[in-house]
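1. attaching a predicted model along with its sequence, questions to come.
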Amino acid sequence: MFLMIFVNDVEDVPGVPQWIKHVGENADGLGLADTIFPAFLFIVGLSIPFAFQSRIVRGDTRLLKRIFTRSFALIFIGFFHSNMETYNEAIAKLPKPVWESLVTFGFFFLFLDYSRFKKYKRYLFQGFGAALIIAMSALYKTSEPGHTWLHFSWWGILGLIGWAYLYCALIYYYSKGALWVQAAFWLFFMFLNIDIHFGWFDFLSKTYNYLWMAGNGAMQSFTMAGIFVAVLYMRLSKEKELRMLWVGMLLMAVILFNLGFIVRLYSGGISKARDTPSWVLICTGISLVAYLFFVLLVDVWKKYKLFKPIEPAGTNTFTCYLVPFLFYPAYEMSNLGYPEVLSEGMGGLIKCIVFSFVMVWIAGLLAKINVRLKI
């Protein structure tokens, strides 16, 4: 989450090393920014078995309901975020920063953690949030050709996460965490992505954005990889055979890297923008290696305290993601600017790093006063 905020902020800063940013849409390459979203989806998958196990231990019998409500919330917000990109303030009644701020406040009121609130306050605040979202929907105007109102263009980052979570969590739930099932579906999504890029399923292409896949299998592949690794970790940890994890993960990473560079020659190169198979395979391999590094750092060397400065990014992740959507509109409305030294080059890079820390710390401070989003 920390790096997601960072790469989003640094994208428009001139003069910083190009390897930090996304590569071009038609380029064959991989920047740091191109690896962050896959890693986030991988972590979503990692979290599912542990979260389910925790809820089962607490006697929670509403897992299925939680899967659907959480997925809907992510897809719902993602839909509005995608529409933010084409909001046309020239024909709308509200300036774009105002509209974005009010929509984000609506999300806060709708999805605030109300566990410590009395019921009437919860219903009052959620009702206000719903009314705010409805009002902003009514006022929305777009610059998208062929549309005048809220419309589908793509699912947005949160929407893609929501779809991946929905399908992968359901697979884990109905398979009761069987390791071979997680492996089978990981391979299924991975090879489906390869097949689609080779053109074998072109007759279904018009349905992908609207029906079951919400894309071409890439997002689900990352998430299923995370679920598989978490289940494997839990099993090996229980059997006190974690050393086997190192062998298995490194071997899989080597296979994925090699397969990724082979497929690269035949399927449009490495491209996040086009969800190419080589991008999926290589980024999954990177996530596996990164995961092993953190297992070593936290489980073996016990260095968890190293992450304390950005802990809210993990413990208050949803809030952390939405906080910049309040900052950016406020910054635009203020007409303030950064000194030139902080607007480009090394100064701009340092500014983006500091900004990422500040967003995470704000999420942490909000949590301390019980302002924490929960879906």
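-> Nice, thanks for sending it over. Residues are numbered from 1 along each chain as shown.
2. CA only for contacts and neighbour counts going forward, please
-> Fine.
3. how far does stretch 314-325 stretch from start to finish?
-> 18 Å (CA to CA, to the nearest Å).
4. quick one: it to chain centroid distance?
-> For stretch 314-325, the distance between its averaged C-alpha position and the chain's averaged C-alpha position is 11 Å (CA atoms, centre = their mean, to the nearest Å).
5. buried residues, that stretch. List them.
-> Judged by neighbour count using 16 or more other CA atoms under 10 Å, the buried positions of stretch 314-325 are 316, 317, 318, 319, 320, 321, 322, 323, 324, 325.
6. ok, now stretch 326-334?
-> Within stretch 326-334, the residues that qualify as buried are 326, 329, 330, counting by 16+ other CA under 10 Å.
7. in CSV: the residues you listed, plus distance to residue 197 and secondary structure.
-> CSV is the format used below for those (distance: CA to CA, whole Å; DSSP: H, G, I helix; E, B strand; the rest coil):
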residue, distance to residue 197, secondary structure
326, 38, helix
329, 38, helix
330, 41, helix
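8. dump those into a markdown table; add distance to residue 29 as well.
-> Formatted as a markdown table, the entries for the buried residues of stretch 326-334 read as follows, by distance: CA to CA, whole Å:
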| residue | distance to residue 29 |
| --- | --- |
| 326 | 32 |
| 329 | 32 |
| 330 | 35 |
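9. this is the comparison structure:
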Amino acid sequence: MKALKERYLSLDVLRGLTLFLMIIVNTPGSWATIYKPLHHAHWHGFTLTDLVFPTFLFVVGNAMSFSMRKFEALGSAAFLKKVFKRTFLIFLIGFLLYWFPFVKDGHLKPLAETRIFGVLQRIALCYCFASLIIYYWKAKGALIFSIVALVGYHILMYAFGDYTMEGNAAIKTDLWLIGADHMYKGEGFPFDPEGLLSTLPSIVNVIVGYFAGAFLQKNGKNYETIAKLMMAGAVLTFAALGWDLLFPINKKIWTSSYVLLTVGIDLMVIAVLVYVIELLNKKSWTYFFEVLGKNPLFIYILSGIFATILFSVPMGDTSAYGWIAHHVFMSWMGDYFGSLMFALVFAMVLWGIAYFMDKKKIYIKV
């Protein structure tokens, strides 16, 4: 049991680190003044921010490698009930976050104009399909699925559209199946970066996370294991750069080259974390991220609710969110640094809540 707990420490740290970065990326003081590494690539390309979401999926798969043994002992019926219940709840929570605060101008916000898919919804779907694939098709089947999904997605995107934001096959699929009213409009027109078709390759991020966790459990924490994870990550990263020449690295349509790049980096990151935390036993710095990693879903939901409430409260000619960002931070720290400090303080408030929950042994799971 001790070894299992130690492996979970690396997992909690990676999960907490990813969540911390996600909160900072999602809540700048102003979207107009953000340092370049905290921007998503506008279209083709890659930034540090583009690593955050796929890493969260990778961690979901990593955790799945520990829970799958329990699922196998439950039997098929209990397994399906557990997976479908968790999928439904996470998807529903994600949808309700977009609908929140439910009322606009004194009237109930119409469901017909509410976005259906998003970050939590993608996590739910990827978790569901990856669980089913691994449970029923085992490791070999999951590997075959991953190859077919990535190659097949490239073929679909090439055959039924181009690689522009307006003309790709993913947006065409979403407009047909979801409808413009239920899609993200942040690009100035209906385009959903977490739509249906682009969910297919993102399942692979979870599957590779599962393989990494299973590999660690099977081979143990030693230098050979770390070296193999690093080499696998380097090979996948190199392959991604090659595939980029044919199918450009792109987070918003989750291209196959983007999947290989992100899982390659994640394999190297988890290898470094296991080396530092488990082999070198350097753990004095880990608690900060471990706190967030123990209640990731709840803290992520709270961050969305907190930000929405601040945006919903009018203050002067702006919202409480904008007023605090400008008057408390940006007016004397400067636009860019003040915007970053607002995000950091916002994240630290949530960390404080996570810290309190950990001290009280309160862990909320779906």
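-> Noted; the coordinates are in hand. Since the structure is predicted, the reported quantities are computational estimates derived from the model, not experimental observations.
10. rewinding a little: mind checking which of the buried residues of stretch 314-325 of structure 1 land in helices?
-> Where the buried residues of stretch 314-325 of structure 1 overlap with helices, as defined by DSSP state H, the overlap consists of 317, 318, 319, 320, 321, 322, 324, 325.
11. just tell me what the last one corresponds to in structure 2.
-> So that's residue 325 of structure 1. Alignment note: residue 325 of structure 1 maps to residue 304 in structure 2; criterion TM-score structural alignment.
12. how close does that match sit to residue 351 of structure 2?
-> Residue 304 of structure 2 is 14 Å from residue 351 of structure 2, where distance means CA to CA.
13. quick check: chain neighbours aside, which residue is closest to residue 160 of structure 2?
-> Counting by CA to CA, 6 or more residues apart in numbering, residue 169 is the residue found nearest to residue 160 of structure 2 once chain neighbours are left out, at 5.4 Å.
14. list the helices and strands the helix or strand harbouring residue 70 of structure 1 packs on?
-> Residue 70 of structure 1 is located in helix 63-84, with elements delineated by DSSP states H and E. Secondary-structure packing of helix 63-84 of structure 1 (3 or more CA pairs under 8 Å, 6 or more residues apart in numbering; DSSP states H and E): helix 156-175.
15. can you do 10 Å?
-> helix 32-57, helix 96-111, helix 156-175 (3 or more CA pairs under 10 Å, 6 or more residues apart in numbering; DSSP states H and E).
16. and it, which residues are buried?
-> Going through helix 63-84 of structure 1 with 16+ other CA under 10 Å, the ones that come out buried are 63, 67-68, 70-84.
17. average offset of that helix relative to structure 2?
-> After superposition onto structure 2, helix 63-84 of structure 1 sits on average 2.0 Å from its aligned residues (mean CA distance after the TM-score superposition for structure 1).
18. any idea of the angle that helix forms with helix 156-175?
-> For the pair helix 63-84 of structure 1 and helix 156-175, the angle between their directions (axes from the mean of the first three to the mean of the last three CA atoms, to 10 degrees) equals 160 degrees.
19. tell me where structure 2 has helices.
-> According to DSSP H, the helices that structure 2 contains are 2-26, 52-74, 76-99, 119-159, 169-177, 199-219, 223-243, 256-273, 287-293, 296-312, 320-323, 331-333, 335-359.
20. any idea how far the residue lying closest to the match of residue 325 of structure 1 once chain neighbours are set aside lies from residue 23 of structure 2?
-> The shortest distance from residue 304 of structure 2 to any non-neighbouring residue, by CA to CA, 6+ apart, is to residue 97 (7.0 Å). Counting by CA to CA, the gap between residue 97 of structure 2 and residue 23 of structure 2 amounts to 15 Å.
21. find me the equivalent region of stretch 266-286 of structure 2 in structure 1.
-> So stretch 266-286 of structure 2 sits over residues 287-307 in structure 1, by TM-score structural alignment.
22. just how off-centre is that stretch within its chain?
-> Counting by CA atoms, centre = their mean, stretch 287-307 of structure 1 is centred 21 Å from the centre of its parent chain.
23. how far does it stretch from start to finish?
-> Counting by CA to CA, you get 18 Å between the two ends of stretch 287-307 of structure 1.
24. hmm, who's touching that stretch?
-> The contact list for stretch 287-307 of structure 1, computed with CA atoms under 10 Å, 6 or more residues apart in numbering, reads 35-36, 38-43, 46, 222, 225-226, 229, 233, 245-246, 248-254, 256, 282-285, 311, 313-314.
25. again, only using 7 Å
-> Taking contacts as CA atoms under 7 Å, 6 or more residues apart in numbering, the residues outside stretch 287-307 of structure 1 that touch it are 39, 246, 249, 250, 253.
26. cool, thanks, talk later.
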